[in-house]
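Visitor: curious how this folds, go ahead:
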Amino acid sequence: MLENSYHDQLPSSFYSEQAPVPVAAPEMFVYNHQLAADLDLPADWQDAKKAMAWLSGNMAVADSQPIAQAYAGHQFGHFTMLGDGRAILLGEIVKEDQRYDMQLKGSGRTLFSRKGDGRATLYSMLREYLISEAMHHLGIPTTRSLAVVKSGEKVQREYQHEGAILTRIAKSHLRVGTFEFARVYRSDEELKQLLDYSIQRHDPSLVGQEDVAMKFFQSVIDRQIDLVVHWMRVGFIHGVMNTDNTSIAGESIDYGPCAFMNAYHPDTVFSSIDRQGRYAYSNQPRIVHWNLAVLANALLPLLDQDEKKAIERVEAVLNEFPEMYRARYFSMMLNKLGIAQQKPDDAVLVQELMQLLAEHRIDYTNFFVSLRHDSITEKALLEDERFISWKQRWKEAHERDVPKGLQLMDENNPVVIPRNHLVEQALEEAVDGKMKPFNDLLEKLSQPYAQDQSLQEVPEGFDRLYQTYCGT
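Guide: Got it, this is the predicted structure:
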């Protein structure tokens, strides 16, 4: 069933052959039947006992060649050697010329584990399952979650937790950090092999073209801009945008300390390890730009034999990033505002609104839904002369094409997001064996744009003390 092109087409220096470490008493906790069907998994995968044995690592999947991938990365700006310290790539599902990695996360120690135990907690794996599936239904490129299997073992963190293994599905696990690893620790020849493999995997239309390294770099830039614009659209804060979490495929990956913003403020941070606000909501575009500069540095030997010329070339492309991002960001925000016939001056409406929402701490998600239905209730905002003026000018822009504008608002403004308090409540109940809140929330998150759902309210003061954690 599985292939492993990563194993077959790249040098062995890019991975370590490693089978998952069996667990004591596996128990299927959550299984994504719809995703299994979408991937055209064989009928055997609907057999709970077989699926549980495969996805716990206790039985080998047919044709799998399990490996732990090598990569490096800049974590909070500091370079280090990394690799899959608690994940095993079983192989790839091939469907209609698209490859999807099947990876077990929390499957035991590997060559790259350093001091880690290679395991994961049930709480953190359920969190990734919930958020990644929510992101998918929001229409945001993301890794997916096929299953969470309880291990029957305890995992020690600040205290003992139930252990679990997540099955993650991705277009690939190639990262900016994979290219950093090749550039720093391997030869230019191996770097070229990685580039060729990445192009075959994600940009096959580029095969055989001239100046292919630059064209590949531009494709990655394009995917990353689209991704971060999506994050900004729904108020998503990744929380740990290290280069090893920057996917070449342009998917959101690694849902450790991520969260969704409720009351709007550009400096919002929830991650317990982001003490300086490096990965705050409004910093995400700048960090993507920084991470792409790191990728550019890794690609230099493939861009021109003269390093000075190579640097000049990538700098010219990187210098275009701010305007490329700005154009897509403002277009997205004007879509949220229901302005179908957009004019350059409309960007001022976005800038003024964001300032007002920040000053009044207005709920980001609820505001746009309320604006669409003319049902804003925040008294302080409604009485602010600046907002009164803003709304009149917005209305004039919106009325250029009302039907299309309303359609854009419905398509771009979710009514339901994974509210932090609901996520924590669902996870705490699930870990305690009560799955109803988890399943109910998952169901609501599968229809985030359904207009018949009521606005979500956040308990007063909840976000002020709320923190998210890496899970490692």
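
Visitor: from now on I want contacts and neighbour counts done on CA atoms only, so please keep to that.
Guide: Noted.

Visitor: now for residue 243: which residues touch it?
Guide: 73, 74, 75, 175, 176, 177, 291, 294 (C-alpha atoms under 8 Å, 6 or more residues apart in numbering).

Visitor: go again with 6 Å.
Guide: 73, 74, 176, 177, 291 (C-alpha atoms under 6 Å, 6 or more residues apart in numbering).

Visitor: state the distance from the second one to residue 405.
Guide: What it means is residue 74. 41 Å (C-alpha to C-alpha, to the nearest Å).

Visitor: these two: who's more crowded?
Guide: Neighbours were counted for residue 74 and for residue 405 using other C-alpha atoms under 10 Å; residue 405 has more, 23 against 20.

Visitor: strands of the chain, start to end?
Guide: 15-17, 27-31, 67-69, 72-75, 78-81, 87-95, 98-105, 120-121, 144-156, 160-170, 236-237, 259-260 (DSSP state E).

Visitor: for the fourth one, packing partners?
Guide: With contacts taken as 3 or more C-alpha pairs under 6 Å, 6 or more residues apart in numbering; DSSP states H and E, strand 72-75 sits against strand 78-81, helix 176-185.

Visitor: who are the packing partners of the last one?
Guide: Applying 3+ C-alpha pairs under 6 Å, 6+ apart, one finds that helix 176-185 makes contact with strand 72-75, helix 284-303.

Visitor: ok, and what's touching the last one?
Guide: Translated: helix 284-303. 176, 179, 180, 183, 243, 310.

Visitor: okay, now the closest residue to the fourth one other than its chain neighbours: neighbour count?
Guide: Spelled out, it's residue 183. Taking C-alpha to C-alpha, 6 or more residues apart in numbering, and ignoring the residues beside it in sequence, residue 183 has residue 298 as its nearest neighbour in space, at 5.3 Å. Using other C-alpha under 10 Å, residue 298 has 22 neighbouring residues.

Visitor: cool, residue 150 as well?
Guide: 26.

Visitor: how far away is it from residue 41?
Guide: Distance from residue 150 to residue 41, by C-alpha to C-alpha: 22 Å.

Visitor: one more, please, to line up against the first structure:
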Amino acid sequence: MTQLPDFAFDNSYHRELSGAYASWQGDKVPAPRMLRLNVALAEELGLDAEALAGEAGALIFSGARTPTGAAPLAMAYAGHQFGGFSPQLGDGRAILVGEVLTRTGARRDIHLKGSGRTPFSRGGDGKAALGPVLREYLIGEAMYALGVPTTRALAAVTTGEKIHRESGAKDGAVLARVAASHLRVGSFQFFAARGEVEMLRKLADYAIARHDPDLIGQEGRYLSFLKRVAERQAELVAQWVNLGFVHGVMNTDNMTISGETIDYGPCAFIDSYSPKASFSSIDQHGRYAYGNQPNIAAWNLARLAESLLALIDADDEKAIAQATEVITGFPELYQVAWLKGARAKLGLTGEAEGDLALANGFLMTMQGHSVDYTNAFRALAEAVRGNDAPLRALYEDPTELDAWLQAYLARAGKEPAPAAARATAMDGVNPLYIPRNHKVEAALEAAEAGDMAPFDALLKLLQTPFAEQEGMQSYARPAPESFGAYKTFCGT
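Guide: As a prediction, this is how the structure comes out:
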């Protein structure tokens, strides 16, 4: 029997939150095979990457074998999905294997997605197909390289079985992912909906100890915790919007307490700038459209606030008033975070009264004109260097842009740093390479056919998204017209 390496687990969720999960094992699969291991992440977690790269890793990360010290479980949570409340969702196709401490002492979950049915599967098979597993691997690692808080891919393992979906039989796979935690808004909704106040308190105290330890034991800590989550979500969604990222399924069970991006099912990046951009095949009314993401974040936070009311204050009216103040303050939190990011993208280090209008003005020059969002910001740095031709070439009619450029260059000229330094700083926050949807689809299609080379090439490129790389010009271009209207699909 294959010797499994030691993980040195310290499983606080299992130890402290009995009643918030079902202990569970992954399915035994016929032929687990390590497809890709994130060696750098494994080493960061203090794991034996060499041992995990072979059969041992395939066994562990498929869920087929449980390493010593693991306490595998399926987490319980509820959630609003497209506005409708489900009182019990939970890990229907995933298990939390355990928690490890990194070399710096940070606690991280190791979680398997696609490891088989659990008590929360609700009739599903609990499995994952190869394409969606590799999508989450690719996009998550791209987001990490872009500086966005995110769950990360530790490994992708094939299972040797066929998974049956509407589009036909697919190769089965499991994603091993890592997160600061898998606590969600829905985790709190689960106990609040049942009126289990003491379990809710235990969960909140656990979340505070894990993510906001300076609040431990403080009076008013549950309200402060709500504020912290709101701050993290404002920062996160502002980063999404500044990068042109559309999550696609911002249900409350997909909003983390840690402020990390989780679940890359129907996600996509915009090519042309449009607040209405929506790619998910099941988001038929644009609830989770690109420009609506800040509003949905506020809506989700309101559901968290409702769940915490019994903890915030024994007086219902006082609790509602205090929680409402946090939620109504979210738009300002978001605007501050977004404008901070927008200033960086525009190469502005100082603050001026008209900066918000200036940043929105650039977006207005793009809207409705099929202007590539990522390339426009990248080309703006060239305009700062004195060459506006690449930027103007993105516009069929640059008249509106020219008027904006005049105002922008006047404002940017008041910055203390020279133009060359500002342009270099802009190149450090405006990516040249993002996971272009057509390139992602091509890489996944090739991988499903047995060719991992396009996936590997794209992954390598996206690990350094700000630096120009020779021969990679096609990866910086939007999809050709022949690619058509892009649709993404939720679920693995």
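
Visitor: trace the residue nearest to residue 183 of the first structure over to the second structure, please.
Guide: By TM-score structural alignment, residue 298 of the first structure lines up with residue 307 in the second structure.

Visitor: do you know how far its match is from residue 221 of the second structure?
Guide: Using C-alpha to C-alpha, residue 307 of the second structure is found at 15 Å from residue 221 of the second structure.

Visitor: for residue 106 of the second structure, same thing?
Guide: 22 Å.

Visitor: kindly report the same for residue 365 of the second structure.
Guide: Taking C-alpha to C-alpha as the measure, residue 365 of the second structure falls 45 Å from residue 221 of the second structure.

Visitor: ok, now residue 42 of the second structure?
Guide: Note on residue 42 of the second structure: its distance to residue 221 of the second structure, by C-alpha to C-alpha, is 34 Å.

Visitor: now swap in residue 318 of the second structure and tell me
Guide: Counting by C-alpha to C-alpha, the separation of residue 318 of the second structure from residue 221 of the second structure is 15 Å.

Visitor: ok, residue 319 of the second structure next?
Guide: 13 Å.

Visitor: what about the longest helix in the second structure?
Guide: The helix that spans the most residues within the second structure, counting by DSSP state H, is helix 221-243.

Visitor: how much does that one stray from the first structure?
Guide: Mean deviation of helix 221-243 of the second structure relative to the first structure after superposition (mean C-alpha distance after the TM-score superposition for the first structure): 0.6 Å.

Visitor: helices or strands up against that helix?
Guide: Packing partners of helix 221-243 of the second structure (3+ C-alpha pairs under 6 Å, 6+ apart): helix 330-346.

Visitor: the first structure: matching residues for the helix it packs on?
Guide: Mapped onto the first structure using TM-score structural alignment, helix 330-346 of the second structure spans residues 321-337.

Visitor: cool, and stretch 444-457 of the second structure?
Guide: With TM-score structural alignment as the criterion, stretch 444-457 of the second structure aligns to 427-440.

Visitor: pull out the buried residues from that stretch.
Guide: For stretch 427-440 of the first structure, burial by neighbour count (16 or more other C-alpha atoms under 10 Å) applies to 427, 428, 430, 431, 435, 437, 438.

Visitor: next: stretch 395-408 of the second structure.
Guide: Of the residues in stretch 395-408 of the second structure, 395, 398, 401, 404, 405, 408 count as buried by neighbour count, 16+ other C-alpha under 10 Å.

Visitor: what residue of the first structure takes the place of the first one?
Guide: Structural alignment (TM-score structural alignment) places residue 395 of the second structure against residue 381 in the first structure.

Visitor: how far away is that match from residue 366 of the first structure?
Guide: For residue 381 of the first structure, the distance to residue 366 of the first structure equals 13 Å [C-alpha to C-alpha].

Visitor: using TSV, lay out the strands of the first structure together with distance to residue 336 of the first structure.
Guide: Formatted as TSV, the strands of the first structure follow (distance: least, C-alpha to C-alpha, whole Å):
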stretch	distance to residue 336 of the first structure
strand 15-17	43
strand 27-31	34
strand 67-69	39
strand 72-75	33
strand 78-81	36
strand 87-95	34
strand 98-105	32
strand 120-121	37
strand 144-156	26
strand 160-170	28
strand 236-237	15
strand 259-260	17
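
Visitor: closest to residue 205 of the first structure out of those?
Guide: strand 98-105 (13.5 Å; C-alpha to C-alpha).

Visitor: and the closest one, what other elements does it pack with?
Guide: strand 87-95, strand 160-170.

Visitor: and the shortest one, how far from the chain's centre?
Guide: Counting by C-alpha atoms, centre = their mean, to the nearest Å, strand 87-95 of the first structure is centred 19 Å from the centre of its parent chain.

Visitor: also stretch 100-108 of the second structure?
Guide: For stretch 100-108 of the second structure, the distance to the chain centre is 20 Å (C-alpha atoms, centre = their mean).

Visitor: name the residues of stretch 348-356 of the first structure that are buried.
Guide: 349, 350, 353, 354, 356.

Visitor: what number of residues lie near residue 63 of the first structure?
Guide: 13.
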